[in-house]
Structure formats: C-alpha cells, structure tokens
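**Student:** okay, sequence plus prediction incoming.
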Amino acid sequence: MSLVNPLYLIKQAQKNSIAIPAFNIHNMETVQGVIEAAVEEKSPVMIATTPGTLRHAGVSCIANIVKTIATEVNIPIALHLDHCSSYEVIAQALRNGYTSVMIDAAKLPYEENVSLVKEVVKMAHAVGVAVEAEIGRIGGTEDDLSVDEREASLTIPAEAKDFMETTGIDTLAIAIGTAHGMYQGEPKLDFDRLSAIKELVDIPLVLHGASGVPADSVREAIKRGISKVNIATELKIPLARSIQNYFADNPEGNDPRKYLGLGREAVKKVVKEKIRLCSSNKLLNTLEEYECC
C-alpha cells in the first residue's frame, strides 16, 4: 500500500473515541519496529520525524525507507513531519512524499503564528497533505515550570477556536500539561481544559509529550477528545537500553545487525503496547474500505 494522508483515519478515530498513534523514528530499525508491530496488531500508524532526524539521516533517505516498507504491507501508514518551524523544510518534506506535516510556530506571537500556519496550509493542501499546528506551549523535558508559568503556557479554549477557524488546519495540537521527554513526577493533565477545548473545536485534537504519561491518563484524554497521540522518548529509551545490555554481555561485539536487531525488537514491544492503549487496532474493523484514505 502507498503512504496515506492520515486525516481520514484520524477523523474516524475521533468518531469512535480512539486515537491514532504517531511514533517518532530515527533510523531503519525503528521504522521497521513500528511497522512490524502495526502489521501484527492490524493498526494504522503514523511514522513521525523531527527536523533533527532529517538533518541526521536526510529527508530523502528517511522518506524512501518508509515509502518502500509501506508498499510491502497492507495497513495504512502515514509519514508525518513533526514540530517543524521552517516553511522551507516543510516544502522539502512535501517534495519527498510526506503525507502529513506539523508547522510549529507556537513560540511566535499569536498573529505571527497564524500567518505562518496559513501559508503552510495553503502549500500543503495544494498537494493533498494534512496540516497540524499547535496553540499553547508544551513544556520541556524537566517540566520545572511554576504554577503561574504552567498556566500561562496552556491552550486557551477560545483562542484555539479562533486559531482553527482562521488558519484552516486539519488537526490541532494542544497544551494541557504534558511535556516532551520523560517526567520526574506524574504529570498533571488539565482534563477540564481539554473538555472545554473540545466543546469549541471540531477538528481532531493531538496530544504531544505522551511518553511517560500514565495509561489511565492517556485513556481519559482520548475519552475527552484526543484523536492522535505522539510517542517519542518511550521508543528511544528501550532502544538504547537494549544496545547497552548487548554490549554489557558482549563487550567485544561489533555486529550492528545484532545490537540494532535487538533494538528493533525493543521498539516493537513498546509500539504494540501503545497501539493497544490507543485502541487503534480496533479501527480497521469499523471501516469497510480504507484503501482510499
């Protein structure tokens, strides 16, 4: 199957109170681990890359790996550019076959954010690609914001509605208390804020920073309107640990097929857990046809 625009699937997930997981990958083995898990679970999946990954591996290299594997399986796979603040990099991704992009201009003043997002929407929609954007700021790894700072960084429901209507985006990433990376303590998600946003915003909502969020909190977020869940750090940690353990047991080892193969299996295990958490493995059973999506 060729790569798909994920918007149809995300909207179906929205209707069924489930979520499509998006997994950030970094190399061939992590791509394989994600897709193998998705095939075995019979779940649609989004392969996500950050601009940093593209600088590391090259956009055409990553895109071709994902596109090649996608043609060999019979599940919907989307290729998504995550947290990109550059119009030019997004254009490069589109030229290389990406089917979903996120323009992240949340650090800009509101009007500048809107202006840049509108330009990306115009470009991406012209080639049939879905656009995600962000309103509110998602915290960093350490999550050391004070209460007042934390409140100031969260998405304002009325602003989210205006942002959606003004920009024409397809999905909206919101800040409700998650952070990128792993947490030092249990994150406190603002579920009432999520419900208030859901009342005003009818496009699918996206949860970033889901690595390390307790499963019950993720389920509650999905129940209240999250339709796409991003996972990154929870793949990197088991990948790294599996390689570390290999060299602890095999200090003279030097075959990347062995230690990266173990890393692939570690990634695959986590992906299966997250697919089940999001219940995305139930989605294709509700669709009579998904080749068109």
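**Tutor:** On my side now, so go ahead. Residues are numbered from 1 along each chain as shown.
**Student:** switch to C-alpha atoms for all contacts and neighbour counts from now on
**Tutor:** Fine.
**Student:** which of the three states applies to residue 131?
**Tutor:** Secondary structure, DSSP: H, G, I helix; E, B strand; the rest coil: residue 131 is strand.
**Student:** and it, how far is that from residue 24?
**Tutor:** In this view, residue 131 and residue 24 are 17 Å apart by C-alpha to C-alpha, to the nearest Å.
**Student:** this is the other structure I want to compare:
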Amino acid sequence: MPRANVMSLLSKKASGCWAVGCFAIHNLEFIRAVLGAAECEGAPVILSLDAEDSSLRGLEVLAAAAQCAASRASIPVAVHLNHAKRFDFLLEALDAGLDSVMFDGSALPLEENIALTQKAAHLAHEGGAVIEGEAVPLKEPADIPTLGRFVRETGVDSLAVTLPPRGVAVEPLLRELVQVLPVPLALHNGSTLGEAGLLQAVRAGVRKVNVHTELFSAFTLAVCRDMDSGRGCSLAALESGVDALTSCVRNRLRLLGSSGRAGVF
C-alpha cells in the first residue's frame, strides 16, 4: 500500500470516537513492532521520528527505513517528524522525503512562537509537507481564544495540545476547542492522563495521540530483563523488546479505538 498522508488519516472519522496512534520510533525494532501491531489490529498508524534524537542517530537513514516499511504495509501508514525546534531539522526532514513535520515553539513567549511557527509553516508548505504546531497548554476556557489565534496566524495544518494531569475533567474544554478550530487536534501528553483521561480526550474529538514514554519503557525493561537473566544473547534480548513493544502498541490501538479502522481509508 502506498505511504499514507498524515492529514488523510486525521480528516476521516468513521462512526464512533477514535483516534490515530502516532508512535515514536528509535530504530528498526521499533518500526517492526509498531507495524506488526498495526497489521494485527487492522489499524492506521503514524510512525514518528523525534527531531533531535533522530538527527543524532541519522535522520535520513531512519526516515528512509520508516518510509520503506510504510510503503510495504497492508494498512495505512504515515511518517512524521516530531518536536523540531530548529529550522535545520525541518529542512533535513523535508530533504529526506517526509511530508509531515512538527515545529515546537511552545517553550517560547507566545508572540515569538507565532512568528517562528509561521516561518516553519511556510518552509513546510513550500516543501510540499503539512505542519503541526504547539502553543500554550489547554488548562482553562481562557486558553481557547489564544489557541485559535495561534492556528489562524501561523497557518498550521494541525494543533498539538497538552492537558492537565489525570484527575482533571478535560472533555468539556476539548469539545469547545474542537468546535472553534478548523484543524485537527493532536494530543502530546497522553501518558500523564491515565486511561480515563485519554478516553475523555478521544471522546471530545482529539484525532491523533502521540505515544512515546510507554514504548521506550516497555522496550527497555524487556531488553534489560533478558540481558540480566543470562538466558540469551543480545539479539534474543532485542526480540524480547520487539515482543513487548508489539503488545504495548496493540493495547494502545485498542484503547484509542483505531483497531479495525484501516478499511475506512
């Protein structure tokens, strides 16, 4: 199946509430595990390269591996660059053939973030890619007009949101934001919300959920456990890591409601 476009995955929503999982990949084992899980679940997925981590390890090589694997999958798979904080990371990703990038200026003052994200959006669109941006966390109704202004003035194609930690009712806030914004929402701190908070976010209309912390923890624990046991070589330990990752991704796909949704596209 040809590699999917991120926006095509986020724009279609069948009956019921569900979101597309965007899974961090750090090496070939992560790619194998995410795609293996998605194939088993019949779910569309996004493979996400972290900008700084991937640049240290060789973004071009990992991007090529991800794109090749995506093109061979039987389910819709898109490839995305996450959390670029510098323009050279964006340009490197565009040169590597990625058609979806994120510029993260959320740590900057709002006006500076808007100005830089606007420039990043111009670079991405010139390169034939779509772009995700991030502004202030969504904590109260007063944040909604700020996020609306950010989207209008930057020209981003989707908006990343971070939410208060578990225990806070976020569904009404998100529903109002979804009604106001003309672009899809991506959730960036799902691991801090707990399953109940994550389900609230999906019910409210979040279309993309980033998954990072759970994957890294599952892989590391499985590999270290095998290595410490002395039962096998490092290659066998890597396979244990792939198995743990696959199980983690399958669980997350089911929680997001995206299992069996590949036929929508």
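**Tutor:** Noted; the coordinates are in hand. The structure presented is a predicted model; accordingly, all values stated were derived computationally and were not measured.
**Student:** which one is residue 76 of the first structure nearest to, not counting chain neighbours?
**Tutor:** Of all residues not flanking residue 76 of the first structure in the chain, residue 44 sits nearest, at 4.9 Å (C-alpha to C-alpha, 6 or more residues apart in numbering).
**Student:** near the one you found, how many other residues are there?
**Tutor:** Per other C-alpha atoms under 10 Å, the neighbour tally for residue 44 of the first structure reads 27.
**Student:** enumerate every residue touching it.
**Tutor:** Residues near residue 44 of the first structure by C-alpha atoms under 8 Å, 6 or more residues apart in numbering: 9, 20, 38, 75, 76, 77, 280, 281, 283, 284.
**Student:** so the nearest residue to the second one once chain neighbours are set aside is in which element?
**Tutor:** When you say that, I think you mean residue 20 of the first structure. Closest residue to residue 20 of the first structure apart from its sequence neighbours, by C-alpha to C-alpha, 6+ apart: residue 228 at 4.7 Å. Using DSSP states H and E, residue 228 of the first structure sits in strand 226-231.
**Student:** still on that earlier bit, filter the contacts of residue 44 of the first structure down to just the ones in strands.
**Tutor:** 20, 77 (DSSP state E).
**Student:** now the contacts of residue 44 of the first structure in TSV, with distance to residue 126 of the first structure and neighbour count?
**Tutor:** Formatted as TSV, the contacts of residue 44 of the first structure follow (distance: C-alpha to C-alpha, whole Å; neighbours: other C-alpha atoms under 10 Å):
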residue	distance to residue 126 of the first structure	neighbour count
9	20	25
20	24	29
38	30	24
75	25	24
76	22	27
77	21	26
280	29	28
281	31	22
283	28	19
284	28	18
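**Student:** and which of the contacts of residue 44 of the first structure is nearest residue 48 of the first structure?
**Tutor:** residue 77 (10.5 Å; C-alpha to C-alpha).
**Student:** and that closest one, how close does it get to residue 22 of the first structure?
**Tutor:** The spacing between residue 77 of the first structure and residue 22 of the first structure, counted by C-alpha to C-alpha, is 10 Å.
**Student:** what's the overlap in contacts for those two?
**Tutor:** Common contacts of residue 77 of the first structure and residue 22 (C-alpha under 8 Å, 6+ apart): 45, 46, 47.
**Student:** need these in JSON lines with distance to residue 244 of the first structure and secondary structure, can you?
**Tutor:** As requested, those are arranged in JSON lines below (distance: C-alpha to C-alpha, whole Å; DSSP: H, G, I helix; E, B strand; the rest coil):
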{"residue": "45", "distance to residue 244 of the first structure": "28", "secondary structure": "strand"}
{"residue": "46", "distance to residue 244 of the first structure": "28", "secondary structure": "strand"}
{"residue": "47", "distance to residue 244 of the first structure": "25", "secondary structure": "strand"}
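**Student:** could you pull out the strands in the second structure for me?
**Tutor:** 20-24, 45-50, 77-84, 100-104, 130-134, 158-161, 185-187, 208-211.
**Student:** so the shortest one matches what in the first structure?
**Tutor:** Translated: strand 185-187 of the second structure. Aligning strand 185-187 of the second structure against the first structure (TM-score structural alignment) gives residues 205-207.
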